[in-house]
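Peer 1: with the input below, show me the fold.
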Amino acid sequence: MNHTTAESWRHLRDAPHLPRAEGRIAAIDLARGVAIALMIVSHAVSGLLGLRLVPEWGMVPVHLLTKFSSSLFILVFGIALAVAFLPHARGAGWTRRRLKLWLRGLEVLFWYKALTVVEMLPLYAPEDILATLLWNNFAIWVEILGFYAIALIWVPLALPLWARAPLWSRLAAMVLVTALAAWLQGVDFGGNDILKALLVDHEDHYAWGQLSRAPLIMAGLLIGEALLRCYFTPAWRRRLVITLLGLGSAMLAAFFVLAAIGGEVHAALMAVARNVGKHPPGLAFMLFSVGGALVILAAALAGGERLSRVLLPITLVGSDALKAFIFHIVAIFLVLRFLLDSWQVYSYPQVLGIGVALVLGAAGWIALTRWIGANK
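Peer 2: I've put the predicted structure just below:
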């Protein structure tokens, strides 16, 4: 066995030994901000106009690009956990940090339920809203918060195990969880569609399954580990960027190859734009969404602090994702749809403009609240 092979096997047996980040990594905020900005634009279109009225050029390519958002958001969730919490998961202060994550989960849960009311208020009767609050049904646009609220219950319990596990077992866990989630798609859960939706997605509900999306969190943890080792050394950062760019490009290429084999590339792109394969996750949708997310992540890491400053509004949005999420849901559903009765009032270019304005408005709101807090 040569030296390179022996070194590779040694790394596969190693548990992560991570340095601590040298301050906040703005590139993570930028990547998260891109995910949220794409989500806000997508929600403005679907929440104020509806996909059936979007012109074909709006679906492909414009609305198609927003499909990178969900995968990028979950990847960055795992990255942020690795950067901020994983180096401490084996230390004496872990109990306090675990409590911090659980309390954050309670905060997200509160806003998930509050924004469920805001989303449903213009659309549904009070009894339907109450049923959704009691998990007898699901909303649509705010369900990603429900995913994070539940994830923040179990992830703090899993992080110490992840921090002690050798690399081979972490990679194996990703494969096994992916296979388990796929197998559970064929199980009817005794007719309990809500439980199935919470665990592995359900085609009749717009919920995000914990097991279905857990491999993305795990991938984010692995990228976060690499980021801690590489980000502050330019040569190693370049290698990480090239690796992520290569993986993302390969996934996008695989999507187009599969679409070409089927003979309908444009139809495949339209299907992704219309969320076919999003709930539950399908191969084509995930290849496109995760591939694009990795390319965006590579660009954010390559740009680093300089690009984060150039795109400061996006970085601001990413630095306080929950506040940005609250801002745009309230603006779309409480102000525009409920108070101003603006459902299908605006053209597609106008709702795109509203989406961009909401991104800038969220950035301004975050900056304003921080300024107020600093000057009290």
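
Peer 1: contacts and neighbour counts: CA atoms only from here.
Peer 2: Fine.

Peer 1: can you give me every residue that contacts S249?
Peer 2: Contact analysis of S249 by Cα atoms under 8 Å, 6 or more residues apart in numbering lists G291, G292, V295.

Peer 1: burial count for the first one?
Peer 2: Okay, so that is G291. 27 (other Cα atoms under 10 Å).

Peer 1: wait, is it part of a strand?
Peer 2: No: applying DSSP: H, G, I helix; E, B strand; the rest coil, one finds G291 to be helix, outside a strand.

Peer 1: quick check: closest non-adjacent residue to it.
Peer 2: Nearest residue to G291 in three dimensions, chain neighbours excluded: G248, at 3.9 Å (Cα to Cα, 6 or more residues apart in numbering).

Peer 1: touching, that neighbour and S289? I think so.
Peer 2: No: G248 sits out of contact with S289 when judged by Cα atoms under 8 Å, with a separation of 9.4 Å.

Peer 1: element containing L316, please.
Peer 2: helix 312-319 (DSSP states H and E).

Peer 1: which residues are in contact with that helix?
Peer 2: With Cα under 8 Å, 6+ apart as the criterion, helix 312-319 contacts 26-34, 36-37, 308-309, 324, 359-360, 362-364, 366-367.

Peer 1: now stretch 342-358
Peer 2: 37, 40-45, 47-50, 53-55, 58, 328, 331, 336-337.

Peer 1: ok, stretch 34-54 next?
Peer 2: By Cα under 8 Å, 6+ apart, stretch 34-54 touches 63, 65-66, 68-70, 72-73, 141, 274, 314-315, 317-318, 321, 324-325, 328, 332-333, 337, 342-348, 351-352, 354-356, 358-359.

Peer 1: among the residues you listed, name the buried ones.
Peer 2: 63, 65-66, 68-70, 72-73, 141, 274, 314-315, 317-318, 321, 324-325, 328, 332-333, 337, 342-344, 348, 351-352, 354-356, 358-359 (16 or more other Cα atoms under 10 Å).

Peer 1: what about the closest residue to A273 other than its chain neighbours, is that helix, strand or coil?
Peer 2: Excluding its sequence neighbours, the residue lying closest to A273 (Cα to Cα, 6+ apart) is L64, at 4.4 Å. Classification of L64 using three-state DSSP returns helix.

Peer 1: my guess is L64 contacts V276. True?
Peer 2: No: using Cα under 8 Å, L64 makes no contact with V276, being 11.5 Å away.

Peer 1: residues contacting stretch 59-79, please?
Peer 2: Defining contact as Cα under 8 Å, 6+ apart, one finds that stretch 59-79 is touched by 28, 31-32, 34-36, 38-39, 41-42, 213, 216-225, 269-270, 272-275, 288-294, 297.

Peer 1: and for comparison, fold this next one:
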Amino acid sequence: MQLTWSQIPQLPKAEGRIQAIDLARGLAIGLMIMSHAVSGLVGIRNVPDWGMVPIHFLTKFSSSLFILVFGIALAVAFLSHTQSDDWPKRRLKLCLRGVEVWFWYKALLVIEMLPFYPPGDIVDALLYGRFAIWTEILGFYAIALLWVPLMLPLWARAPLWSRLATIGVFIALTVWLQSLTFGGNDILKALLVDHENHYAWGQISRAPLILVGLLIGESLLRCYFEPAARRRLVLTLLGLGALMVGGFYALALASGDVHAAMLAVANNVGKHPPGLEFMLFSLGGALVLLALALAGGARAAKVLMPLTVIGTDALKTFIFHIVMIFLVLRFLLQGEGLYSYPQALGIGGLLIIGAAAWIWVTRWMAAHR
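Peer 2: I've put the predicted structure just below:
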């Protein structure tokens, strides 16, 4: 199908569940779990050099891939229904999901902060007076699930040029708002466009990733079940990802110290607020992983079953790994500083398998009630 600038989304119904999306989401969550296990149990300052680069360096694909797949899943599951009579019901379902995610965000925030902070600081975070760290991505999704459904009908009717322009507008708006002080309200700035002193994810600064995900999801619906078109999509994503990662290394070479540039990314320099070098590497790597997941399809999803399973229920996986790391290992078992870096990596791997097992068991129990 030839693309034109005036083309509106072409959205055939998916022929069954696209397992490659679950695998891509599972890859993002798996990398996140490995990163959280290390930072939560060992601490970034205690990670050996060989752990920071390349291992912790590569986990930076996670956040961009997670948000991309969020947009892809919305396109695949909901975008084609925005003009149907049952759209208000589906929109309400998404908003209620946002409320559910928000509840778990606040509950897990308490669990995360419990080993580190006095009750007053925890209450302050619950009331948006400050932010935690590891659970803040859940807070981002909770808010996004409230506003993204409102713009999906407009997106579904918009021509291609205006959808691309909208992404550009969000990027320009992010750059402009980053230069403002928001009257000293750092919390509001963090919620909208990130803030260097807080680990919150800005709705405006991360919106372009969601919208790019919507574009990829639209293409995926048209291409996934046609082998030739699917190969073209995979190669396009792979090429774009490689080009972005190459751009990161070109900037690193220009700076004169490639290892220092890699170490800076591993230490989250340019993550909050998003910087050029960090986003080139993170988004580029995310596109490569997404392309590989789509290329592997159902066969790769079967081979990497634990990752695919956790990708089918991201919220339950998130709850499981935060509870295990911060409530069980850190708070109840007093495990801070007791684990070496290799042991933390091993724990991260076990948490992935454990989360997959937990999801399977709860589904089995629900099916046999």
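
Peer 1: sorry, back to before: mind checking which of the buried ones among the contacts of stretch 34-54 of structure 1 land in helices?
Peer 2: Counting by DSSP state H, those place 65, 69-70, 72-73, 314-315, 317-318, 321, 324-325, 328, 348, 351-352, 354-356, 358-359 in helices.

Peer 1: separation between S71 of structure 1 and L145 of structure 1?
Peer 2: 14 Å (Cα to Cα, to the nearest Å).

Peer 1: just to revisit the earlier point, so which of L64 and V276 of structure 1 has more stuff around it?
Peer 2: When L64 of structure 1 is set against V276 and neighbours are counted by other Cα under 10 Å, the residue ahead is L64, at 21 against 17.

Peer 1: what do we get in structure 2 for the more buried one?
Peer 2: Superposed on structure 2 with TM-score structural alignment, L64 of structure 1 falls opposite F57.

Peer 1: before we move on, back to that, what span of structure 2 is the helix holding L316 of structure 1 aligned with?
Peer 2: Going by TM-score structural alignment: helix 312-319 of structure 1 matches residues 305-312.

Peer 1: and for stretch 76-87 of structure 1?
Peer 2: Going by TM-score structural alignment, stretch 76-87 of structure 1 sits over residues 69-80 in structure 2.

Peer 1: now that stretch, how far from the chain's geometric center?
Peer 2: 14 Å (Cα atoms, centre = their mean, to the nearest Å).

Peer 1: can you list the buried residues in it?
Peer 2: Quick answer for stretch 69-80 of structure 2 (16+ other Cα under 10 Å): V69, F70, G71, I72, A73, L74, A75, V76, F78, L79, S80.

Peer 1: ditto for stretch 165-177 of structure 1
Peer 2: Under 16+ other Cα under 10 Å, the buried positions of stretch 165-177 of structure 1 are A165, P166, L167, R170, L171, A173, M174, V177.

Peer 1: for the stretch 51-200 of structure 1, just list every one of the strands.
Peer 2: Counting by DSSP state E, counting those that start in this stretch, no segments of the stretch 51-200 of structure 1 form strands.

Peer 1: what's the separation between L177 of structure 2 and L74 of structure 2?
Peer 2: Distance from L177 of structure 2 to L74 of structure 2, by Cα to Cα: 27 Å.

Peer 1: check R299 of structure 2 too.
Peer 2: 23 Å.

Peer 1: cool, L351 of structure 2 as well?
Peer 2: For L351 of structure 2 relative to L74 of structure 2 (Cα to Cα), the value is 27 Å.

Peer 1: correct me, but F333 of structure 1 touches V118?
Peer 2: Yes: assessed by Cα under 8 Å, F333 of structure 1 is found in contact with V118 at 6.3 Å.

Peer 1: I'd assumed W102 was in contact with G139 of structure 2.
Peer 2: Yes: counting by Cα under 8 Å, W102 is a contact partner of G139 of structure 2 at 6.1 Å.

Peer 1: can you give me the helices for the stretch 151-300 of structure 1?
Peer 2: Secondary structure of the stretch 151-300 of structure 1 (DSSP state H, counting those that start in this stretch): helices at 167-184, 193-200, 210-230, 234-262, 265-273, 283-310.

Peer 1: which ones are touching P156 of structure 1?
Peer 2: R98, L101, W102.

Peer 1: and these, which of them are in helices?
Peer 2: Using DSSP H, the subset of the contacts of P156 of structure 1 located in helices is R98, L101, W102.

Peer 1: quick one: map the last one onto structure 2.
Peer 2: So that's W102 of structure 1. Checking with TM-score structural alignment, W102 of structure 1 has C95 as its match.

Peer 1: which one is that match nearest to, not counting chain neighbours?
Peer 2: C95 of structure 2's closest residue in space is L146 (Cα to Cα, 6+ apart), at 5.1 Å.

Peer 1: how near is the equivalent of the one you found over in structure 1 to I223 of structure 1?
Peer 2: Alignment note: L146 of structure 2 maps to I153 in structure 1; criterion TM-score structural alignment. In this view, I153 of structure 1 and I223 of structure 1 are 22 Å apart by Cα to Cα.

Peer 1: higher neighbour count, those two?
Peer 2: Counted by other Cα under 10 Å, I153 of structure 1 and I223 do not tie: I223 has more neighbours, with 21 against 18.

Peer 1: OK, contacts around the more buried one?
Peer 2: Contacts of I223 of structure 1 by Cα under 8 Å, 6+ apart are I79.

Peer 1: just tell me what it corresponds to in structure 2.
Peer 2: Match for I223 of structure 1 (TM-score structural alignment): I216.

Peer 1: and G263 of structure 1, by the same measure?
Peer 2: By TM-score structural alignment, G263 of structure 1 lines up with G256.

Peer 1: counterpart of S35 of structure 2 over in structure 1?
Peer 2: Using TM-score structural alignment, S35 of structure 2 pairs with S42 in structure 1.

Peer 1: just Q10 of structure 2 next, same as before
Peer 2: Checking TM-score structural alignment: Q10 of structure 2 goes with H17.
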